[in-house]
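*Asks:* Mind looking at a prediction? Sequence and model below.
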Amino acid sequence: MQHIIDRFISYVTVDTESDANSDTTPSTAKQWDLAHKLVAELKAIGLTEVTIDDNAYIMATVPSNVDHDVPVIGFISHFDTSPDFSGANVKPQIVSNYDGGDIILNAEQNIVLSPDYFKDLLQYKGQTLITTDGTTLLGADDKAGITEIVTAAEYLMQHPEIKHGKIRIGFTPDEEIGRGAHKFDVAAFGANWAYTMDGSQIGELEYENFNAAGAKLTFKGKSVHPGYAKGKMINSMLIANKFISKLPKEEVPEMTSGYEGFFHVTGITGSIEESTVQLIIRDHDSKKFAKRKKLVKKIADKLNRNYSKQFGGDIVEYEIKDQYYNMKEKVEPVFHIIDIAEQAMKDLGIKPLIKAIRGGTDGCQLSYMGLPCPNIFAGGHNFHGKYEYVPVESMQKAADVIVKIAELTAQKK
């Protein structure tokens, strides 16, 4: 188990935070640091066809060791971390034989990881946890996934008695800012299907995700001296507030779960003359997703009609862009790839947790690019913040699942 701990720590201590405001790929130069390290490591453990392109997309091969036709399968993870919280100077803490109580992440700042709030912790009593020191995120999203894939590949190379077909490995930048699959060369990858190792708790197996869109609305106003503003001033911030107030009040992330969709205001900037609202729109159901986008347009169009005379034109401009779609449509026709993953977990004594993702992964975009790609647990919890942690046993189990999937896929029917 120490081997997987050491590998994981060697990855998370490299800062790979991505940046949505950058137009390069990768979005930050520091992602190259881990990318080059991974390329060297993949070569060192004996993988073939190890490549890295100009955008830091890494691919490699575990060669087949059988003489019959076997579908080429792939395993994919991303090496960037979220810009939501600092990923610099990560100092992982090891909690051996977790006793089920509070974990002091940072005594000086009184930062405590407690099962009273994070009840999932109690699943891992007696196990070894890796946590943050309370000042950064951990980076298990998705360096746990990378750790598991490299560990499984190394194990397969060292154990030729385990029969498997050709296995492709892919590591991507910029997933956390929604660009992880944008420049992924599906043809060069050459797999019949793949799995992202990017889920959370042990047992997760996901082939449904949100349909997703982002909206930007710009509200105009007229600034007049407040002493003489009656009938003249139009405060764009108040118009923006009217727009937000017309959205369904209970259809927000903090009040929804399961298959329930939502509207989520992610940013507001404003002055009297101009205000901007950033909004994301999510729903698993494609028809409900379309209705949500129409509602945003309907509210904005009504504001334009109400203020057209006073303002002298449209008072709000809006742009709505689709971001990704529910992979279910692309995975269901090849559902055997879910059956194989589910069987692999059962064979290893892991209870499969098949549920819909309340988010998206590289896999949902890749599925629409011709590479069906459901998602498997990587083991971490509380991503994108100081309370992030991962049980080492979950990472080991995920690596075991990869090996078992490879073995099951190669069995003659």
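*Replies:* Cool, the structure landed. As the structure is a prediction and not an experimental result, all values here were calculated from the model. Numbering: from 1, shown residues only.
*Asks:* Could you use CA atoms for every contact and neighbour count after this?
*Replies:* OK.
*Asks:* Which residues are in contact with the residue nearest to A144 when sequence neighbours are not counted?
*Replies:* Spatial nearest neighbour of A144, excluding adjacent residues (Cα to Cα, 6 or more residues apart in numbering): A378 at 5.8 Å. When contacts are counted by Cα atoms under 8 Å, 6 or more residues apart in numbering, A378 touches 140, 142, 144-145, 148, 197-202, 394-395, 398.
*Asks:* Out of these, who's the most crowded?
*Replies:* A144 (37 neighbours; other Cα atoms under 10 Å).
*Asks:* helix/strand/coil for that residue?
*Replies:* helix (DSSP: H, G, I helix; E, B strand; the rest coil).
*Asks:* can you tell me which residues contact it?
*Replies:* A144 makes contacts with 8, 378-380, 390, 395, as judged by Cα under 8 Å, 6+ apart.
*Asks:* okay, pairing it with this:
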Amino acid sequence: MQHIIDRFISYVTIDTESDPNSTTTPSTKKQFDLANKLVDELKAIGMTQVTIDKHGYVMATLASNVKHKVPTIGFVSHFDTTPDFTGKDVKPQVILNYDGGDIILNKEQNIVLSPSYFKDLLQYKGQTLITTNGLTLLGADDKAGITEIMTAMEYLIQHPEIQHGKIRVCFTPDEEIGRGADLFDVKKFGADWAYTMDGSQIGELEYENFNAAGVKITFKGKSVHPGYAKGKMINSMLIANDFINELPKGETPQETKGYEGFFHVTGLTGSIEETKLELIIRDHDMKKFIKRKELVHKITKKFNKEFKKQFGEDIVICEIKDQYYNMKEKVVPVMFIVDLAEKAMKSLGIKPLIKPIRGGTDGCRLSYMGLPCPNIFAGGHNFHGKYEYVPVESMQKAVEVIVKIAELTATTDFTKQEARSKKQEKKEKKTKKK
């Protein structure tokens, strides 16, 4: 277990924060600091065909050790960390034999990781936790995933008695800013399917995610001296506020869960003359997703009609851009790849937690690029902030799941599995019609 701790810490102490305002890939040059380290490490443990391209995508191969034909599978994780919270000068703390009480992250600033607020902590009493020092995020999203993939590949190389087919791994940049799959070369990767190791708590197995769109709206106004503004001034900030109030009440992130979709205002800046509003639209159901986008256009038309005479042109300019779609559409036809991961977990005594992702992963984009790619737990909690932590035992279990999936892939008759997936697909279609 110490080997996993040392490897993980060597990754998280390298700053790889991505930048949404950058136009390059990777968005920050410092991501190469870890990418190049991973290249050296992959070569050192005995992986072959190790490559890194000019955009930072790292790929490598573990050759098959069986004579019969086996599907090529892949494992994917990203090495960038979110720009939502600083990832510079990460100083991890290792908590041995966690006692179930409060963990003081930073005494000087009284920053405490407490089970009274983060109840998931109580699942890991007696285990080894790695936390932040309260001043940065940890980076378990997704350096835990990288640690697990690297450790699993090393284990398989050191234990040739475990049967496995050809395995491809890829470590990607810029996932946290939605670009992780932009330049992913699926053809070069050459896998029949893959798994992202990018989930949270132990047992998570996900093949459904949101359909997602980003919205940028510009509101125009007219600035007039406030003392003589009656019937003349148009305050774009107030128009933007009225627009937000037209959106359905209660359909926000803080008021929804499970399969419930939402509208989420992410940015609002403005003046009397011009205000810019940014929001995101999310829904698992494609029909509801389309209706949400139509509603935004409907509200836009309503405001433009209302102010057409006074303003002389459109007062609201709306741009909606789809970001990613629900991978379920691409995974259900090959549902046996989810069944395989579920079987691997159960054989290791892990209770699978199959649930929809209230977000997205590289896997949802990759699924639509021809690489079906469900998501498996990496073990971390409270991503994107100072309260982030990861149980080492969860990382160890993720390593075992990867190894077991590799073994099952080499020993499973996929003819029966594919037939079952076709039945599942037909069932899904009937449910949709109803």
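*Replies:* The structure has been received and is ready for your questions. It should be emphasised that the depicted structure is a prediction, and the values quoted were computed from it without experimental measurement.
*Asks:* still on that earlier bit, in strands, which of the contacts of A378 of the first structure fall?
*Replies:* Among the contacts of A378 of the first structure, DSSP state E puts 197-199 in strands.
*Asks:* Do a quick rundown of the helices in the stretch 101-250 of the first structure.
*Replies:* Along the stretch 101-250 of the first structure, the segments classed as helices by DSSP state H, counting those that start in this stretch run 140-158, 186-189, 236-245.
*Asks:* Which among those is found nearest to D84 of the first structure?
*Replies:* Evaluated with Cα to Cα, the helices of the stretch 101-250 of the first structure place helix 140-158 nearest to D84 of the first structure, the distance being 12.2 Å.
*Asks:* Can you give me the buried ones in that closest one?
*Replies:* Using 16 or more other Cα atoms under 10 Å as the test for burial, helix 140-158 of the first structure gives 140-157.
*Asks:* go on, stretch 117-131 of the second structure?
*Replies:* Buried, per 16+ other Cα under 10 Å, within stretch 117-131 of the second structure: 121, 124-125, 127-131.
*Asks:* wait, which of the residues you listed is closest to K287 of the second structure?
*Replies:* Using Cα to Cα, L121 is the member of those that sits closest to K287 of the second structure, with 37.7 Å.
*Asks:* Let me see the contact set for the aligned partner of the closest one in the first structure.
*Replies:* For L121 of the second structure, the aligned position in the first structure is occupied by L121, per TM-score structural alignment. Residues in contact with L121 of the first structure (Cα under 8 Å, 6+ apart) are 100, 114-115.
*Asks:* Pipe the ones in strands among the contacts of A378 of the first structure into JSON lines and attach distance to D15 of the first structure per row.
*Replies:* JSON lines is the format used below for those (distance: Cα to Cα, whole Å):
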{"residue": "M197", "distance to D15 of the first structure": "20"}
{"residue": "D198", "distance to D15 of the first structure": "18"}
{"residue": "G199", "distance to D15 of the first structure": "21"}
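*Asks:* I'd like to know which of these is nearest to Q343 of the first structure.
*Replies:* For these, the nearest to Q343 of the first structure is M197 (16.5 Å; Cα to Cα).
*Asks:* how about the helices in the stretch 301-434 of the second structure?
*Replies:* Using DSSP H, counting those that start in this stretch, helices in the stretch 301-434 of the second structure cover 328-331, 336-347, 362-368, 392-411, 414-433.
*Asks:* Relative to E246 of the second structure, which of those is closest?
*Replies:* Checking the helices of the stretch 301-434 of the second structure against E246 of the second structure by Cα to Cα gives helix 414-433 as the closest, at 29.8 Å.
*Asks:* Going by neighbour count, list what's buried in the closest one.
*Replies:* Residues of helix 414-433 of the second structure classed as buried: 417-418, 421-422, 424-425 (neighbour count, 16+ other Cα under 10 Å).
*Asks:* who touches it?
*Replies:* 332-336.
*Asks:* tell me the angle of it relative to helix 336-347?
*Replies:* Following axes from the mean of the first three to the mean of the last three Cα atoms, to 10 degrees, one obtains 110 degrees for the angle between helix 414-433 of the second structure and helix 336-347.
*Asks:* Now do the contacts for the residue mapped onto Y98 of the second structure from the first structure.
*Replies:* Under the alignment (TM-score structural alignment), Y98 of the second structure pairs with Y98 of the first structure. If you count contacts by Cα under 8 Å, 6+ apart, Y98 of the first structure has them with 124-129.
*Asks:* Matching A240 of the first structure against the second structure, which residue comes up?
*Replies:* Using TM-score structural alignment, A240 of the first structure pairs with A240 in the second structure.
*Asks:* ok, that match - how many residues close by?
*Replies:* For A240 of the second structure, the count of nearby residues is 23 (other Cα under 10 Å).
*Asks:* What of H68 of the first structure?
*Replies:* Neighbours of H68 of the first structure (other Cα under 10 Å): 11.
*Asks:* Just give me the match in the second structure for it.
*Replies:* Match for H68 of the first structure (TM-score structural alignment): H68.
*Asks:* gap between the closest residue to D283 of the second structure other than its chain neighbours and H55 of the second structure?
*Replies:* Excluding its sequence neighbours, the residue lying closest to D283 of the second structure (Cα to Cα, 6+ apart) is G261, at 4.1 Å. Distance of G261 of the second structure to H55 of the second structure, computed by Cα to Cα, to the nearest Å: 34 Å.
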